[in-house]
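>>> Could you work out the structure for the sequence below:
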Amino acid sequence: MRRFTETYLVIATHNAGKLEEFRALLTPYGVTVTGNGDHGLPEPEETEDTFVGNARIKARAAVAATGLPALADDSGLEVHDLDGRPGVHTADWAETGSGRDFDIAMERVQRELQESGKPAPHGARFRCTLVLAWPDGHEEVFDGHVEGHLVWPMRGKKGHGYDPIFVPEGHEQTFAEMDPETKNGLSHRARAVEKLRLCLGR
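So this is what the prediction gives:
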């Protein structure tokens, strides 16, 4: 595994909530974090059908545009009673003609669970795959996940995405009800970053 000794890292995302999570997770290691918006980068089209494939697209695009190392994640919610959906299409379920609306996405999850006829509790998993890419083409891949179950109606205002309906295993609050510090210690992204630590060279 290559050690990351640089001090600047582009997080290949336009998602402000995700960027803040990464900033909180990486700043203690002396890494200065910027996002796609800081560099005026467009959002590349995610054409792969796996988390790692889509993360690679985003990381490579950011490296090519900035000449800096970049970290991208592709993450999503896998609902067991929906055969793993939305999975890699997690963000797609939130797409509208005027941007992403995750309330609509969560309503779709609830509607499809009701249509399935399967009883609660509905187990689910948040997954995150990180791709760390360097300008010379080298890449490292890190995976993390957190198990839990879904609740309805939505609860909490502190998170983003599907956080208001996801309760991690061993807890009673949704991710959107937790303080950011608590969530960051439990999340699928934090668990992937724990593996990333091994190459941070700090």
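>>> only C-alpha atoms for contact and neighbour calcs from this point on.
Fine.
>>> List of residues touching the strand or helix carrying Gln114?
Assessed by DSSP states H and E, Gln114 sits inside helix 102-116. Residues from elsewhere that reach helix 102-116, judged by C-alpha atoms under 8 Å, 6 or more residues apart in numbering: 81-82, 93-94, 152, 161-162, 165.
>>> List just the nearest of the residues you listed to Thr34.
Of all the contacts of helix 102-116, the one sitting nearest Thr34 is Gly161; the distance, using C-alpha to C-alpha, is 20.6 Å.
>>> now the closest residue to the closest one other than its chain neighbours: how far from Arg125?
Leaving aside its sequence neighbours, Gly161 sits nearest to Phe102 (C-alpha to C-alpha, 6 or more residues apart in numbering; 5.6 Å). Counting by C-alpha to C-alpha, to the nearest Å, the gap between Phe102 and Arg125 amounts to 17 Å.
>>> Help me confirm that Ala55 is found in a helix?
Yes - in this structure, Ala55 lies within a helix as judged by DSSP: H, G, I helix; E, B strand; the rest coil.
>>> which residues touch it?
72-74, 129-131.
>>> ditto for Thr5
If a contact means C-alpha under 8 Å, 6+ apart, then Thr5 has 200-202 as its contacts.
>>> From the residues you listed, which land in helices?
Here DSSP state H is the test, and those give no hits in helices at all.
>>> Can I get the buried ones among those as something I can paste into ChimeraX?
In ChimeraX, this line selects whichever of the contacts of Thr5 come out buried by 16 or more other C-alpha atoms under 10 Å:
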select :200
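>>> from the contacts of Thr5, which single one is nearest Leu9?
Out of those, the member with the shortest distance to Leu9 (by C-alpha to C-alpha) is Leu200, at 11.3 Å.
>>> from what I can see that closest one touches Tyr8, true?
No - the pair Leu200 / Tyr8 is not scored as a contact, 11.8 Å apart, by C-alpha atoms under 8 Å.
>>> re earlier: now the contacts of Ala55: which count as buried?
Neighbour-count burial (16+ other C-alpha under 10 Å) applied to these gives 72-74, 129-131.
>>> returning to that earlier point: with distance to His14 added, can I get the contacts of Thr5 in JSON lines?
Converted to JSON lines, those look like this (distance: C-alpha to C-alpha, whole Å):
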{"residue": "Leu200", "distance to His14": "23"}
{"residue": "Gly201", "distance to His14": "27"}
{"residue": "Arg202", "distance to His14": "27"}
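>>> next up, for comparison:
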Amino acid sequence: MSHSVVVLASSNAGKLRELNRILAPLDVTLHSQAQYQVPDVPEDGLSFVENAIIKARAAAAHTGLPAIADDSGLEVDYLNGAPGIHSARYSGEGDAGNNARLLRDLAGVPDEQRGARYQCVLVYMRHATDPNPLVCQGSWEGRILTAGQGEGGFGYDPLFFLEEYGCSAAELDAAIKNRISHRAHASALLLAALQKQT
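Reported below is the predicted structural model:
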């Protein structure tokens, strides 16, 4: 895979920076799909894997390049895995609204029933009709607090408590988060799999 260009099926600049850093050993240049005016596609799959494949396939079809897509979210045990694939749109009111809705949905639920995990699925497709896309999944265990803590991170990070660190994901040092998060785990698997293909 030397000197190849891969399109990231996202316009998120933070995600682009993070994945470019992770994939640096491969001599791959990752470009945002925004550079190619890839239209957004409906994420109407029933799982993180399906949604990531939908996004990667659309980016590969539009650009003619290999594509990487990720789909990620939060699963809460008490809510039978919700918000899951709907994590970003849980309340329809952005991060603050999503966190407020999660706290409402878990009102009065004791700590031991507030287990949760972040999930991240990364998909790599060599071309739009790739019959065997590379699928890498990482998860990150925690529990949901009764009130937000910390200013860092994004999404549900202020409510996502990590027992081993005694703090929320929003209070965690960014360098540590980038080493232990669900996206870090999935990215490490993707890097290892792509290195085998070189």
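>>> Any chance you could compute the TM-score here?
The TM-score (TM-score structural alignment, normalised by the length of the second structure) is 0.88; 193 aligned residues with a C-alpha RMSD of 1.9 Å.
>>> Return the subset of the contacts of Thr5 of the first structure lying in strands.
Among the contacts of Thr5 of the first structure, no member falls in strands (DSSP state E).
>>> Show me which residues of stretch 21-33 of the first structure are buried.
Buried, per 16+ other C-alpha under 10 Å, within stretch 21-33 of the first structure: 21-23, 25-26, 31, 33.
>>> Just the terminal-to-terminal distance for that stretch.
Terminal-residue distance, stretch 21-33 of the first structure (C-alpha to C-alpha): 11 Å.
>>> Please apply the same query to stretch 74-91 of the second structure.
14 Å.
>>> wait, is His31 of the second structure part of a strand?
Yes - residue assignment for His31 of the second structure, taken from three-state DSSP, places it within a strand.
>>> what are the ranges of the strands in the second structure?
4-8, 28-32, 67-76, 115-125, 134-144, 160-162, 167-168.
>>> Take those strands and write them to JSON lines, including distance to Val109 of the second structure.
Listed next are the strands of the second structure as JSON lines, based on distance: least, C-alpha to C-alpha, whole Å:
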{"stretch": "strand 4-8", "distance to Val109 of the second structure": "39"}
{"stretch": "strand 28-32", "distance to Val109 of the second structure": "41"}
{"stretch": "strand 67-76", "distance to Val109 of the second structure": "12"}
{"stretch": "strand 115-125", "distance to Val109 of the second structure": "11"}
{"stretch": "strand 134-144", "distance to Val109 of the second structure": "10"}
{"stretch": "strand 160-162", "distance to Val109 of the second structure": "15"}
{"stretch": "strand 167-168", "distance to Val109 of the second structure": "18"}
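>>> which bit of the first structure covers stretch 16-24 of the second structure?
Under TM-score structural alignment, stretch 16-24 of the second structure corresponds to residues 19-27 of the first structure.
>>> Distance from the chain centre to that stretch, please.
What separates the centre of stretch 19-27 of the first structure from the centre of its chain is 12 Å, taken as C-alpha atoms, centre = their mean, to the nearest Å.
>>> who touches it?
Contacts of stretch 19-27 of the first structure (C-alpha under 8 Å, 6+ apart): 11, 13, 32-35, 184, 190, 193.
>>> In a markdown table, list those along with distance to Met178 of the first structure.
Shown next, in a markdown table, are these (distance: C-alpha to C-alpha, whole Å):
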| residue | distance to Met178 of the first structure |
| --- | --- |
| Ile11 | 24 |
| Thr13 | 23 |
| Thr32 | 26 |
| Val33 | 24 |
| Thr34 | 25 |
| Gly35 | 24 |
| Asn184 | 9 |
| Ala190 | 15 |
| Val193 | 19 |
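>>> Neighbour-wise, which one of those residues leads?
Ile11 (26 neighbours; other C-alpha atoms under 10 Å).
>>> Show me what counts as buried in stretch 99-112 of the first structure.
101-102, 105-107, 109-110.
>>> farthest pair in the residues you listed?
Once C-alpha to C-alpha is applied, the buried residues of stretch 99-112 of the first structure give Asp101 and Gln110 as the farthest pair, at 14.9 Å.
>>> Quick check, central residue of the second structure?
Centrality entry for the second structure: nearest residue to the mean C-alpha point is Ser72, 3.4 Å, by C-alpha atoms, centre = their mean.
>>> Please report how far that one lies from Thr129 of the second structure.
23 Å.
>>> ok, now Ala186 of the second structure?
From Ala186 of the second structure across to Thr129 of the second structure, the span is 23 Å (C-alpha to C-alpha).
>>> Over to Asn80 of the second structure?
34 Å.
>>> and the equivalent of Leu106 of the second structure over in the first structure, how many residues sit next to it?
Using TM-score structural alignment, the partner of Leu106 of the second structure in the first structure is Leu113. Neighbours of Leu113 of the first structure under the rule other C-alpha under 10 Å: 17.
>>> Quick check: nearest residue in space to the counterpart of Met125 of the second structure in the first structure, chain neighbours excluded?
Using TM-score structural alignment, the partner of Met125 of the second structure in the first structure is Ala133. Take Ala133 of the first structure and drop its neighbours on the chain: the residue closest to it by C-alpha to C-alpha, 6+ apart is Glu139, 4.5 Å away.
>>> tell me the contacts of that neighbour?
By C-alpha under 8 Å, 6+ apart, the residues touching Glu139 of the first structure are 131-133.
>>> Alright, I will stop here.
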